[in-house]
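Participant: the sequence and its predicted three-dimensional model are supplied below.
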Amino acid sequence: MDRIFIQGLKVAAVIGVHEWERRITQTLCVDLSFAADVRRAAASDALEDTVDYAAVAARLRALGEEAAFGLVETFAERCAERVMTEFDVSWVRVGVTKDVALPGRTEVGVVIERGVPPESAP
């Protein structure tokens, strides 16, 4: 199975467990890959024969604007759910990174996978 990926997508969101974080918008960095059979699109050279990664990116940015999140884990899970349901994807890997105020420049994040990995598919 082929994979489509989006790396370094910037998403603005209200996210964090501290009170001060609930009053600001922070920028998350999202890395996403998902299973897709791109043979038909490669043959037709037509956008309608593949998953439109611009549409996926727009939906994830909208997700960041729609709700506040306490944890990056929650945001990653919602991203996976949205991609799988709205774009009929059977497997997705979502990585979400957030800068945190610790000594030095620190990033924290999570990587989750949902669905059947392409290697496991028949």
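Facilitator: Thanks, I have the structure now. Numbers count the residues shown, from 1 in each chain.

Participant: CA atoms for contacts and neighbours, from now on please.
Facilitator: Noted.

Participant: after the helix or strand V96 falls within, which helix or strand is next? Please name it.
Facilitator: Using DSSP states H and E, V96 maps to strand 91-100. Following the chain from strand 91-100 toward its C-terminal end, the next helix or strand by DSSP H and E is strand 106-115.

Participant: that older thread, tilt between the strand holding V96 and strand 106-115?
Facilitator: Compare the direction of strand 91-100 with that of strand 106-115 by axes from the mean of the first three to the mean of the last three Cα atoms, to 10 degrees and you get 170 degrees.

Participant: okay, pairing it with this:
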Amino acid sequence: MDKVFIEGLEVDTLIGAYDWERGIRQCLLLDLTFAWDIRPAAADDDLGKALDYAAVNQSVQAFADAARFELVETFAERLAEALLTEFGMSWLRLKVTKPGANAQARAVGVEIERSRS
């Protein structure tokens, strides 16, 4: 299985369960890995057959702009569903990191793997 990845994608979103978090946008860092057959694009050196990173980035940012979740877990689950559906990939891994969420740690977050059913 070929994998295409985007690491360290920064998005600002409304995320958090505490009252003080509900009025501010916070940065999340995303690492995404997708199952994507690169052979058709590589065979013809054809950008049109490759996974469009810019389109993925735009989709993730639009999702983050509209999101209003309390939990990082919910953000990750819903984003994974949206990306699998929109881009037709069979599998993805998504790591969502929330820097500064815990004073004793550099960051907290979740990492999930999902596939289309």
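Facilitator: Cool, the structure landed. These numbers come from a predicted model, not from an experiment.

Participant: circling back to that earlier point, now the strand holding V96 of structure 1: which residue numbers in structure 2?
Facilitator: Residues 91-100 of structure 2 are matched to strand 91-100 of structure 1 when aligned by TM-score structural alignment.

Participant: one step back: go ahead and name everything in contact with the strand holding V96 of structure 1.
Facilitator: Contacting residues not belonging to strand 91-100 of structure 1 are listed as 26-35, 72-73, 75-76, 79-80, 83-84, 105-118 [Cα atoms under 8 Å, 6 or more residues apart in numbering].

Participant: can you flag the buried ones in those residues?
Facilitator: Using 16 or more other Cα atoms under 10 Å as the burial test, the contacts of strand 91-100 of structure 1 include 26-35, 72-73, 75-76, 79-80, 83-84, 109-111, 113-114, 118 as buried.

Participant: just the helices in structure 2 please.
Facilitator: Across structure 2, reading from the start of the chain, the helices by DSSP state H fall at 39-44, 53-66, 72-87.

Participant: what does the first one correspond to over in structure 1?
Facilitator: Spelled out, it's helix 39-44 of structure 2. The alignment of helix 39-44 of structure 2 onto structure 1 (TM-score structural alignment) covers residues 39-44.

Participant: for stretch 10-20 of structure 2, same thing?
Facilitator: The counterpart of stretch 10-20 of structure 2 in structure 1, using TM-score structural alignment, spans residues 10-20.

Participant: would you mark the buried spots in the matching stretch?
Facilitator: For stretch 10-20 of structure 1, burial by neighbour count (16+ other Cα under 10 Å) applies to K10, V11, A12, A13, V14, I15, G16.
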